[in-house]
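# A predicted structure for the sequence below; I have some questions about it.
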Amino acid sequence: MTRLSVNINKIATLRNARGGNVPDLIQVAKDCERFGAQGITVHPRPDQRHIRYNDVLELKKVVTTEFNVEGYPTSSFIDLVLKTKPDQVTLVPDPPEALTSSEGWDTLKEGDFLREVISELNRNNIRTSIFVDTNLKNIEHAANTFTERIEFYTGPYAEQFPHHPNEAIAPYIEAANLANNLGLGINAGHDLDTNNLHFFRANIKGLLEVSIGHALISDALYWGLEKTIQTYLAELNFSHQDI
């Protein structure tokens, strides 16, 4: 079974636009779990334009499924996750001013840095995942960083999928096969939605988890949160007879 982790950054963005506590981020996280989500993801940034550092501390108290915290490993971010000790930390290479994550790590160039960070997280029994593209060299070197998982950056797949689905998925199949052979767990995220998720899941062997925020929260404006989460779960977990 592939797990669905709901990224609730957009809920925090909406809350922050008006001030106060509407919508209630903590209640939304609880409701996502109640509606079937198997994880909650947040990505706090230094400017706290959506998820605030205090949100991470408060969410840790209530999340009963997998709690996944994404971010660039600044010293303040590492201090936060060591204090919070989420189930998983996903390391992303984007700078603080980036609008969203848009590329994977160069795991050769940044190998020493990643090994240092991941070793610290491992010592604290926090599972790590690192954001990567489908470059096979980056996956090979990811295996040398002591990370337990990688997370595929699926932006290029989502962009190409409407016109050339087989070409879009091909590099991910090859990269996933290599990751499986290297003993790396596979997560995925970025621009996955109800149009492209089923095809991705059907073709990627060993896909453990997807993290979805923007598309899922946008769909929930039309369908409601419960129906949306159930729809995404159905796209992820289906009989192979349905493929």
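Right, received. Where do you want to start? Numbering: from 1, shown residues only.
# Could you use CA atoms for every contact and neighbour count after this?
Fine.
# Do a quick rundown of the helices in this protein.
Under the criterion DSSP state H, the chain contains helices at 9-18, 25-34, 53-62, 75-84, 111-123, 136-142, 155-160, 165-182, 197-203, 214-223, 225-236.
# residues in contact with the spatially most central residue of the chain?
The centre of the chain sits closest to Ser211, judged by CA atoms, centre = their mean, with a distance of 3.7 Å. Applying CA atoms under 8 Å, 6 or more residues apart in numbering to Ser211 gives the contacts Leu4, Ser5, Val6, Asn7, Thr41, Asn187, Ala188, Gly189, His190.
# that older thread, closest one to Ser101 among the helices of the chain?
Nearest of the helices of the chain to Ser101, taken as CA to CA: helix 155-160 at 9.3 Å.
# Against that first model, consider the following:
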Amino acid sequence: MTKLSVNINKIATLRNARGGNVPDLLQVAKDIQRFGGEGITIHPRPDERHIRYQDARNLKSIVTTEYNIEGNPDRKFIDLVLEVRPTQVTLVPDAVDAITSNAGWNTVIHKDFLTEMVQEFKRNNIRTSIFVDPTLEMINGAAAIGAERIELYTEAFAHQYGLGNKNGVQPYIHSAVLANELGLGINAGHDLSLENIQFFQQSIPGLLEVSIGHALISEAIYLGLENVVNMYLQKLK
């Protein structure tokens, strides 16, 4: 069974755009779990343009399922994770000015740095996952680092699937097979959606968790729009 962890960054983006506390990020996290979501993911960035560092602290007592904090392990991020102690930390090599994550780690070039990071989080009983592209060299590198899981960066799959090319999943299958052989748990995320999630999940052996944010929140807005418009119309009659 693959767990669904919902990334709530977009809820924070919407809140921050207007100021105040609407929508209420903490209430949304509670509701997602009440609706059956099996985890909450956040990805704070240095400029706090969506998730604020205080949000990460406040969510600690709210998340009763699995709490996953993603980000580039600079000193501020490391200190935050060690303070909050989530279930899982996912290390992502995003640049400070990146709109969204756009590449996985080179686990060979950055082996020493990532090994140090993984050991630090393990000492604090925080499960570590490394964001990687679906290449065998990077999977082997993640195992050598001592990571407990990998998160497969799925943008390339989603793009190819949208073009009708289902063979775009093949590198992910090969990566998953190797990861299973190496004892690495497998997560996945980026551009997974209602359109492609079932095919991906059924194709990937041993897929433990998917982290979905942008598509899920966008789909929720659209699928709920008719209901809310009609609720307003009823109030105005």
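Yep, that arrived. Computed from a prediction, not measured in an experiment: that's the story for all the values here.
# related to what we said a few turns ago, pipe the helices of structure 1 into a markdown table and attach mean neighbour count per row.
Listed next are these as a markdown table, based on neighbours: other CA atoms under 10 Å:
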| stretch | mean neighbour count |
| --- | --- |
| helix 9-18 | 17 |
| helix 25-34 | 18 |
| helix 53-62 | 16 |
| helix 75-84 | 15 |
| helix 111-123 | 16 |
| helix 136-142 | 19 |
| helix 155-160 | 18 |
| helix 165-182 | 17 |
| helix 197-203 | 19 |
| helix 214-223 | 16 |
| helix 225-236 | 18 |
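# so which of these gets nearest Pro96 of structure 1?
helix 75-84 (11.0 Å).
# Quick one: residues in contact with the closest one.
Everything outside helix 75-84 of structure 1 that qualifies as a contact, by CA under 8 Å, 6+ apart, is Tyr53, Val56, Leu57, Lys60, Val69, Gly71, Val89, Leu121, Asn124.
# can you pull the contacts of Lys85 of structure 1?
Asn124, Ile126.
# ends of stretch 152-168 of structure 2, how far apart?
13 Å (CA to CA, to the nearest Å).
# likewise stretch 176-196 of structure 1?
The first-to-last residue distance of stretch 176-196 of structure 1 comes to 17 Å (CA to CA).
# and that stretch, which stretch of structure 2?
Mapping stretch 176-196 of structure 1 onto structure 2 (TM-score structural alignment) gives residues 176-196.
# before we move on, the earlier item: can I get the helices of structure 1 in CSV with distance to Pro46 of structure 1?
Shown next, in CSV, are the helices of structure 1 (distance: least, CA to CA, whole Å):
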stretch, distance to Pro46 of structure 1
helix 9-18, 14
helix 25-34, 19
helix 53-62, 9
helix 75-84, 8
helix 111-123, 18
helix 136-142, 26
helix 155-160, 23
helix 165-182, 31
helix 197-203, 31
helix 214-223, 20
helix 225-236, 28
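# residues in contact with His214 of structure 1?
By CA under 8 Å, 6+ apart, the neighbours of His214 of structure 1 are Asn7, Lys10, Asp191.
# roughly how far apart are the second one and Cys32 of structure 1?
Put plainly, it is Lys10 of structure 1. 13 Å.
# Find the residues that touch each one of the two.
Overlap of the contact sets of Lys10 of structure 1 and Cys32 (by CA under 8 Å, 6+ apart) is empty.
# one step back: looking at the contacts of Ser211 of structure 1, which is nearest Asn203 of structure 1?
Closest approach between these and Asn203 of structure 1, by CA to CA: Ala188, at 12.7 Å.
# In a markdown table, list the contacts of His214 of structure 1 along with distance to Gly19 of structure 1.
Below are the contacts of His214 of structure 1 laid out as a markdown table (distance: CA to CA, whole Å):
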| residue | distance to Gly19 of structure 1 |
| --- | --- |
| Asn7 | 20 |
| Lys10 | 14 |
| Asp191 | 28 |
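# if we go to structure 2, which of those residues are intact?
When you map the contacts of His214 of structure 1 onto structure 2 and apply both residues aligned by TM-score structural alignment, their matches' CA atoms under 8 Å, the shared contacts are Asn7, Lys10, Asp191.
# which one of those residues sits closest to Gly36 of structure 1?
Of all these, Gly36 of structure 1 sits closest to Asn7, with 13.8 Å by CA to CA.
# give me every residue that touches the closest one.
Ile40, Thr41, Val42, His43, Ser211, Ile212, Gly213, His214.
# Can I get those residues in a markdown table including distance to Val22 of structure 1?
Conversion of the contacts of Asn7 of structure 1 to a markdown table gives the following (distance: CA to CA, whole Å):
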| residue | distance to Val22 of structure 1 |
| --- | --- |
| Ile40 | 19 |
| Thr41 | 19 |
| Val42 | 18 |
| His43 | 19 |
| Ser211 | 23 |
| Ile212 | 21 |
| Gly213 | 18 |
| His214 | 18 |
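# taking those one by one, which sit in strands?
Ile40, Thr41, Val42, Ser211, Ile212 (DSSP state E).
# Out of those residues, which end up buried?
Buried members of these, scored by 16 or more other CA atoms under 10 Å, are Ile40, Thr41, Val42, Ser211, Ile212.
# close enough to count as contact, Gly104 of structure 2 and Ser129?
No. Using CA atoms under 8 Å, Gly104 of structure 2 is not in contact with Ser129; the gap is 11.6 Å.
# Asp219 of structure 1: what's it in contact with?
Taking CA under 8 Å, 6+ apart as the criterion, Asp219 of structure 1 is in contact with Thr228.
# CSV please, covering the contacts of Ser211 of structure 1 and showing distance to Ala170 of structure 1.
Listed next are those as CSV, based on distance: CA to CA, whole Å:
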residue, distance to Ala170 of structure 1
Leu4, 23
Ser5, 24
Val6, 26
Asn7, 26
Thr41, 27
Asn187, 17
Ala188, 15
Gly189, 17
His190, 17
